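Undergrad: fold the stuff below for me.
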Amino acid sequence: MKGLKKMKYSIQFSDAIHILAYIEIFKNTNLLSSEIIAGSVKTNPANIRRIMSNLKKSDLITTQTGKANPILARPPEEISLLDVYKSIEGNTNLIHVDPKTNPDCIVGANIQQVLTSKYDLLQQKMELEMEKIKLDSIVRDISVLESKDRPQNMEIVEKYL
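TA: Sure, this is the predicted structure:
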């Protein structure tokens, strides 16, 4: 559709999950520097450090200054996607209402109020579902796919199967 601007969205949440899964899978290795993790995420190391800072503030990881050895602050089965989302996005809703509608139009004057109530309901349901999905299931699913697609890495992922 010509003329429509693309909606902005954050990939920080996805990157944070990626980082946590990476930290779990590669724990106790020398592959945990922000530079190496950035290679997996395909972003720059500064972005990794920024996300990891948020994860640390939310007590999802622990780190030591000057040492490339982040670790999960709790077991992966105790870290939910909601925990990760809130560490990155705070209390920001997943879906947003356009605040610039025409108050002189029947639809424009009322759409914000109507959508706000619907979006609030969706937000509650999404948060309930996000709370159910734990990091260990993400790591397990990654391990299943990796063991099928690249069996040479089975030694790394087999403990999560």
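Undergrad: C-alpha from now on. contacts and neighbour counts both.
TA: Fine.
Undergrad: for the biggest helix by length in the chain, the distance to its chain's centre please.
TA: When the chain is parsed with DSSP state H, its longest helix is helix 106-132. Distance of helix 106-132 from its chain centroid, counting by CA atoms, centre = their mean, to the nearest Å, is 21 Å.
Undergrad: and the next helix or strand past that helix?
TA: As assigned by DSSP states H and E, the chain's next helix or strand after helix 106-132 is helix 135-149.
Undergrad: what comes up buried for that following helix?
TA: 135-140, 142-144, 146-147 (16 or more other CA atoms under 10 Å).
Undergrad: same for that helix, what does it pack against?
TA: Judged by 3 or more CA pairs under 8 Å, 6 or more residues apart in numbering; DSSP states H and E, the packing partners of helix 135-149 are helix 12-25, helix 154-157.
Undergrad: also this sequence, please, to line up against the first:
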Amino acid sequence: MQFSFRMPVAVQVLLCIAKFDGVFKTTSTFLASSVNVNPVIIRKTLGQLKAAGLVEVAAGVGGAKLVKEPCDITLKEIFGAVEDDEDLFHIQEHPNPQCPVGRNIHKVLGDKLSVIKNHMLEDFANITLEDLLEDIHNAEQSR
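TA: You can find the predicted model right below:
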């Protein structure tokens, strides 16, 4: 199974905004060069992050800025801003109701996947953008 790449892109965008604040204008073109995707994807991501109250975006070439401190932005918030967590795990919508496995798969597997998702979100709530900025700093120091 492969998860969406929206959250990792959003995290990278926020890390770039935090790291390069005051150094470079963090425009969609600049951010796209870090993520190595089309600026259109970055603009959509910035729109989602703005709607979630995590960034403000100046029109034109003004760039983006964090609305909160990195220590106050969690991976859970970022995930909620860009992912539809209802589709995190997708179980076949119409399994065979005549099969004992098919008719029970939503209840049996759905409950387990819900627990897994909740544990993941709890873990995400304990990791901040500041934690990741420190990890980037440490990775650069050990280079």
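Undergrad: turn the buried residues of helix 135-149 of structure 1 into a markdown table, including distance to Gly39 of structure 1.
TA: A markdown table is the format used below for the buried residues of helix 135-149 of structure 1 (distance: CA to CA, whole Å):
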| residue | distance to Gly39 of structure 1 |
| --- | --- |
| Leu135 | 21 |
| Asp136 | 22 |
| Ser137 | 23 |
| Ile138 | 20 |
| Val139 | 18 |
| Arg140 | 21 |
| Ile142 | 17 |
| Ser143 | 19 |
| Val144 | 22 |
| Glu146 | 18 |
| Ser147 | 21 |
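Undergrad: just give me the closest of those residues to Leu81 of structure 1.
TA: Nearest to Leu81 of structure 1 out of these is Leu135 (CA to CA; 7.0 Å).
Undergrad: please pull up the equivalent of that closest one in structure 2.
TA: By TM-score structural alignment, Leu135 of structure 1 lines up with Leu129 in structure 2.
Undergrad: what's the spacing between that match and Val13 of structure 2?
TA: To Val13 of structure 2, Leu129 of structure 2 is 11 Å away according to CA to CA, to the nearest Å.
Undergrad: in stretch 10-24 of structure 2, what's buried?
TA: Those would be 10-19, for stretch 10-24 of structure 2 by 16+ other CA under 10 Å.
Undergrad: tabulate the residues you listed (CSV), appending distance to Glu69 of structure 2.
TA: Output for these, formatted as CSV (distance: CA to CA, whole Å):
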residue, distance to Glu69 of structure 2
Ala10, 16
Val11, 14
Gln12, 16
Val13, 15
Leu14, 11
Leu15, 11
Cys16, 14
Ile17, 11
Ala18, 9
Lys19, 12
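Undergrad: now, which of these sits nearest Ala32 of structure 2?
TA: Val13 (8.3 Å).
Undergrad: can you get me a residue count around the aligned partner of Thr65 of structure 1 in structure 2?
TA: Alignment note (TM-score structural alignment): Thr65 of structure 1 maps to Ala59 of structure 2. Residues near Ala59 of structure 2, counting by other CA atoms under 10 Å, number 9.
Undergrad: from Ser28 of structure 2, how far off is Ala59 of structure 2?
TA: Ala59 of structure 2 is 11 Å from Ser28 of structure 2, where distance means CA to CA.
Undergrad: now Gly110 of structure 2
TA: Computed as CA to CA, the Gly110 of structure 2 to Ser28 of structure 2 distance reads 38 Å.
Undergrad: ok, the two, which is more surrounded?
TA: Between Gly110 of structure 2 and Ser28, Ser28 has the larger neighbour count (other CA under 10 Å), namely 25 against 15.
Undergrad: which residues touch the more buried one?
TA: 39-40, 42-43, 63 (CA atoms under 8 Å, 6 or more residues apart in numbering).
Undergrad: could you dump these to TSV with secondary structure and distance to Glu122 of structure 2?
TA: Shown next, in TSV, are those (DSSP: H, G, I helix; E, B strand; the rest coil; distance: CA to CA, whole Å):
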residue	secondary structure	distance to Glu122 of structure 2
Pro39	helix	31
Val40	helix	31
Ile42	helix	27
Arg43	helix	28
Gly63	strand	32
